[in-house]
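In: only geometry, no sequence info:
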């Protein structure tokens, strides 16, 4: 075992023997005015805490989830006014469990649901569809010409004759499978949403909208006013059931789950307290570690509110990451001070010694974290950019809370005498090859040729194997429904019901055809639209397609007594004009008012990544082959089109993000160590962790999407802390002339032990996320647990092994 030499500075028991003018300028400024510094920190915490409580908003946004500059999204946003029904919408199904829809009581209930949704804030009322909206119409050909009207009879009163008329109208309208279930036991209400509430001018409050759906619809219709039964998450046992899907409902369910997220955060804090206390047996230093880390969270949330940002269900996990990083740095300071106090040094001097040893390494690690998080700003998805800003702010404040406040606070309260004596005994036992010394002996073997070679070869094999598995990593959703929630969640059960009972899904992929005014009625344009629809229909995942072509065919044939020979696109422009005029009444969503834009809408059976990729390939190839200055085929609108565009951005960003993160971390390591060899020693274990994490995602069936994209970058940010602390101490002793073995032993004794402690503490804090009702939080918990533990093992095993080959001589 190598020689441990921790006391490189003299043991000073009396403050009169210490020169307060020693140390750098920052150390003198902080510690020589520490009372004023603590008061200032307390005042800032109070102000930012008040801002966090009074001004911080939970404000999810549909637009923030989509890449604003992506060409497909740009096309959609530029033409959004003409595509009112192909953006953000909610679908509500009212099911009759004890009969069918031709029940006067059911129809009255459906009317009440329709009226409540119609009057709800943020609803685009002109484009809402249900059996009770006049825009849902039927048309038929008679000897006298066309006849039609609303599906719901104007004179409906609930009489048997009215019910029979409704039954005929539904059949004639052809809405079975779209608005009416195939088994006639339920009907659907399609509710498009505006970007902003017209009454307030603000963005839609999705949480409030979701609560309205629960309290005014589910509570009253499905649970007969029993909100407690609804809160259980089970379905009601009454006659009617309400089923809801859509972005607004998904976000509302995620926000509802955040209460449990807070409980998991509290559990992580309690777990951290327990583990750190078991290690230190000092309650005051344990509480200071936790307190300084929580102070960072308060500062972060307060600054986010002060700068006018909001949090959302996807960035709500960032405060825990800030807490985790804060615990890592504060524990290092606590450990160093405890060791010096155990040797007899005065608590103020011990605090200043630890500040000198670890401040530069800590600042460098935090700056590397901040830059790594800031790299996420390059991803053209606003919700990830907001996450990057939130995380970068949190990391920046850790410089004040964990690197400055922690040692200053410990300079006042110190550590318990028994705890300091216990720490010194542990160090002495380790030096005598007892206790932790046996573990240090084992780790020290990785500085030898035999063990280093074995560790590096094993890591290389794991890296190659993990890389081969990671090649199967998919972009986007891998399952139907909402992967952010559990498969047995109410939302996904509702989605499964709708998918199985309705022929047309809610996954719409639309290609926009843009022409000059009145150009969409051009014969060539309609023929090309028909060809595009046909090509899309050949894909097995496309259920059907809808466009103006369908309406023109039907109306043209109907104008000639249903002659099947005329169920085609006619060259006669007058016939096309007449067909479009008729279509504008029954299906106004098929083209805009001046007929310069019409969508070809494909109904997809799901929104899995593979499905979207293949449909995009078909549509994109057709667009490139047939677009001209007079007639442009533009991708993409509809929920599936927007998700396909998002997947494209995520795919492009996935590798470039990691490249930029590692480039930033590499530059900071190079700046800190002044050695490219040391930079490689710090970086290679992190690269292995990233590769294995992607392989784990493949094994767990997790796709890369907006919710999961940042997790690997965040894991790198936390992992680099371990390497910087361990290597900075190791290189310090190597540059003093120690051998690699002795230098590593000193690094392990001073910082490595806390690396293990922090890794276990953080892993224990997030592993309980695996039981969260929010699936993407559960997935993040498993991935972060893996990264915390593997980064710890990588730092303790691979750093000495790689150092044997790259840093064996004096650095």
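Out: That came in fine, so what should we check first? Note that the coordinates shown come from a computational prediction; the quantities given were computed from them, not determined experimentally. Numbers count the residues shown, from 1 in each chain.

In: CA atoms for contacts and neighbours, from now on please.
Out: OK.

In: Quick check: the closest residue to residue 750 other than its chain neighbours vs residue 295, distance?
Out: Of all residues not flanking residue 750 in the chain, residue 336 sits nearest, at 6.6 Å (C-alpha to C-alpha, 6 or more residues apart in numbering). Residue 336 sits 21 Å away from residue 295, going by C-alpha to C-alpha, to the nearest Å.

In: Repeat that for residue 357.
Out: 23 Å.

In: can you check residue 174 too?
Out: Applying C-alpha to C-alpha, the value for residue 174 to residue 295 is 61 Å.

In: which of these two has more neighbours?
Out: Just comparing residue 174 and residue 295: by other C-alpha atoms under 10 Å the higher neighbour count belongs to residue 295, 25 against 14.

In: Use this one as the comparison:
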């Protein structure tokens, strides 16, 4: 069947090329119109308990797209007209930012921060600094004292040293466009930033806005990587076909993938450009293998009009099976990620599977067909010849595989894998370091985040809900208020939780105000009747939306908002475990607790999904790989043999992630899944060439030598070129891309080592039947099979 496919493609080459390029032109139009953006809702596992709580209450208690802006002075305090005017200008300007939630803008200059006072005229609640700035020094001093008296402001919104204040704003998840919000907020801050006040800004819209901000740099790195690939291929292969055809294969696969995904209405996530480069590297690798095999065949054929066509047909026929198996293995291993309930991973899976599948067209078929058109294929384009040096490396590989050193390679590989596996048990799920792992520690965003966390209770938030939809007024009850208060004291014992806020913090202010500000009464009352009265008084002087941060309109559900100083996976897991411990140890007679909303609540859900599914996903990907190899080679042993390089590359890569503190999160999971297929691609070419030589009558020694000098040459070329190209990503301003580039380089290095040293040694030692056939009919070293047994 493979021979017929190869014969048809070469015989009808004009129609094949014409059809493929026509489709490429059509799809290129769609590829140019694909959306490049981050959609927050795609990151949420919608069926998870925490996400359902988040979706239900985010409009009331705050979503996960909160942006925090800090105004910080170096001398004096913030109670200066010039400083507060900047706060007021930004607060008012935020109303005009795209997708802003008007009811979630909170600052000294908003109506949300109020002071409750009691007088002979009754209870009154008035904004601290709205609508105007303090008119004189006396009014400024009065504002300062009002802040100092209010623990809901002094600490949460004004720093303890009075040198900084916060503005917080939330956005509507369905409407937010991170790049737009990022630019509009930076523009707004730029209008008031004269250098006299340090202004810092953090939040997911800002974080992913930085990703979009660095998109031009990312595209420059892509072009630089392509340039390095072009130069290296030209130097090593010495032919224009060795440069142009692999790059053409990568370009065609990219156009097809992006065009098809645009037709499927799937957008392109900026961070997954690393995955895109990884897949494109596979296109280059497959194409180089075919070009290299084509060149090998040219040396065996006489120069005539059919030389190029025959060499191309042989290359297509002989490499069709390992090439297709590599493509299918990559696609199948990536498809496992689709089992995750996270839409972003599911869409990325579709993009990746489509992209990988296009390699069938762009590399496995198009490259040999185009090679068949070359009229005078002999000769080189420059005098630099690296072939002798690479052959010496391959001679060393042959010597290792056929000498007793092979046992040292196999034994050493086993020890290294076992050690790496045990070390990888410490791999973190979720973010492994403070700040955002997407950006470098010294980036403006991470510096701003550290500065805000140092002065305030914490940038990242989680809300936990207590209530019952069927019990209006439940939050006014003494049991609910006391439960909230006890819960806050319990959870604040965790060092990473900087503080908490609930309606149970507001009522003590009313209680103290009724008693002329006596701090002895700055607590909840003992009796339910008193607390209910305090709640009624607060409600009577509140405007619509004032209580929305703490309870819903019916007082059926109330929130406890927790402020976190970091979003590390361990911090989040500890907090969730402590919350569940408190709930289990303090049962309620009325109402129930619901976990968990806000950014940290959503991240807790994502981390739990990854933690519960990662081991299963890896195991399933390995199983898929084993089944594919078993079906293709009709041997269960094939599945076991080809899992060896996969296990080696993945264990060493996971060990590296553990060592460098790279957590397994929503961004790194796709790279890890694709790496399972990546770890075995090179091994397919080596093993299949050994099988081909054995079938042609070669001895095991001769087969291994031929395989390494033919397919092995392609492995050395592609691995060295792609390793150098991917290392360029270390120059990226995005830490995630830099680390994933280094991770790809390690994967490629280990995969190449496994293919050149481990696989030939393993095959030579164990002589699997799917490669060598009937073991009883194998000749001794130096002998060939009789012609009667070459069927």
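Out: Structure received. All of these numbers come straight from a predicted model, not from anything done at the bench.

In: Neighbours of the equivalent of residue 647 of the first structure over in the second structure, how many?
Out: Residue pairing (TM-score structural alignment): residue 647 of the first structure is matched to residue 607 of the second structure. By the measure other C-alpha under 10 Å, the count of residues near residue 607 of the second structure is 22.

In: What lines up with the residue nearest to residue 750 of the first structure in the second structure?
Out: Aligned counterpart of residue 336 of the first structure in the second structure: residue 293 (TM-score structural alignment).

In: Whichever strand or helix holds its match - contacts with which helices or strands?
Out: Using DSSP states H and E, residue 293 of the second structure maps to helix 273-300. Packing contacts for helix 273-300 of the second structure, counted by 3 or more C-alpha pairs under 8 Å, 6 or more residues apart in numbering; DSSP states H and E, involve helix 241-263, helix 307-335, helix 343-357, helix 366-371, helix 669-695, helix 700-727, helix 735-753.

In: Ok, which of these comes nearest residue 181 of the second structure?
Out: helix 343-357 (20.7 Å; C-alpha to C-alpha).

In: what about the very next helix or strand once past that closest one, how far off from the first structure?
Out: For helix 343-357 of the second structure, the following helix or strand on the C-terminal side (DSSP H and E) is helix 359. Compared with the first structure after the fit, helix 359 of the second structure shows a mean deviation of 1.0 Å (mean C-alpha distance after the TM-score superposition for the first structure).

In: who's in contact with helix 359 of the second structure?
Out: Contact with helix 359 of the second structure is made by 249, 253, 282-283, 327, as judged by C-alpha atoms under 8 Å, 6 or more residues apart in numbering.

In: between these, which is nearest residue 333 of the second structure?
Out: Nearest to residue 333 of the second structure among those, with distances taken as C-alpha to C-alpha, is residue 327, at 10.0 Å.

In: Counting neighbours, what do you get for the aligned residue in the first structure for residue 234 of the second structure?
Out: By TM-score structural alignment, residue 234 of the second structure lines up with residue 277 in the first structure. Other residues lying near residue 277 of the first structure total 16 when counted by other C-alpha under 10 Å.

In: list the contacts for the nearest residue to residue 277 of the first structure once chain neighbours are set aside?
Out: Nearest non-adjacent residue to residue 277 of the first structure, counting by C-alpha to C-alpha, 6+ apart: residue 286, 5.7 Å away. By C-alpha under 8 Å, 6+ apart, the contact set of residue 286 of the first structure is 273, 276-277, 280.

In: export the helices and strands packed on helix 273-300 of the second structure to a markdown table and tack on distance to residue 301 of the second structure?
Out: Output for these, formatted as a markdown table (distance: least, C-alpha to C-alpha, whole Å):
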| stretch | distance to residue 301 of the second structure |
| --- | --- |
| helix 241-263 | 18 |
| helix 307-335 | 6 |
| helix 343-357 | 33 |
| helix 366-371 | 15 |
| helix 669-695 | 18 |
| helix 700-727 | 16 |
| helix 735-753 | 30 |
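
In: between the ones you listed, which one is nearest to residue 53 of the second structure?
Out: Taking these one by one with C-alpha to C-alpha, helix 343-357 is closest: 17.8 Å.

In: now the angle between helix 669-695 and that closest one, please.
Out: 30 degrees (axes from the mean of the first three to the mean of the last three C-alpha atoms, to 10 degrees).

In: Helix 343-357 of the second structure vs helix 273-300, what angle?
Out: 10 degrees.

In: Which residue numbers in the first structure does helix 343-357 of the second structure align to?
Out: Aligned by TM-score structural alignment, helix 343-357 of the second structure falls on residues 382-396 of the first structure.

In: How about stretch 744-759 of the second structure?
Out: Counting by TM-score structural alignment, stretch 744-759 of the second structure pairs with residues 784-799 of the first structure.

In: what do you get for stretch 675-692 of the second structure?
Out: Taking TM-score structural alignment, stretch 675-692 of the second structure hits residues 715-732 over in the first structure.

In: Can you tell me the centre-most residue of the first structure?
Out: Nearest to the geometric centre of the first structure sits residue 707, at 2.1 Å (C-alpha atoms, centre = their mean).

In: Translate residue 311 of the first structure into the numbering of the second structure.
Out: Correspondence of residue 311 of the first structure to the second structure, assessed by TM-score structural alignment: residue 268.

In: What of residue 263 of the first structure?
Out: Per TM-score structural alignment, residue 263 of the first structure is aligned with residue 220.

In: orientation of the helix or strand hosting its match relative to helix 700-727 in degrees?
Out: Using DSSP H and E, residue 220 of the second structure sits in helix 215-237. Relative orientation of helix 215-237 of the second structure versus helix 700-727 (the same axes, to 10 degrees): 150 degrees.

In: The equivalent of residue 553 of the first structure over in the second structure: neighbour count?
Out: Correspondence of residue 553 of the first structure to the second structure, assessed by TM-score structural alignment: residue 508. By other C-alpha under 10 Å, the residues close to residue 508 of the second structure number 20.

In: Regarding residue 508 of the second structure, what is its secondary structure?
Out: Put simply, residue 508 of the second structure is helix when judged by DSSP: H, G, I helix; E, B strand; the rest coil.
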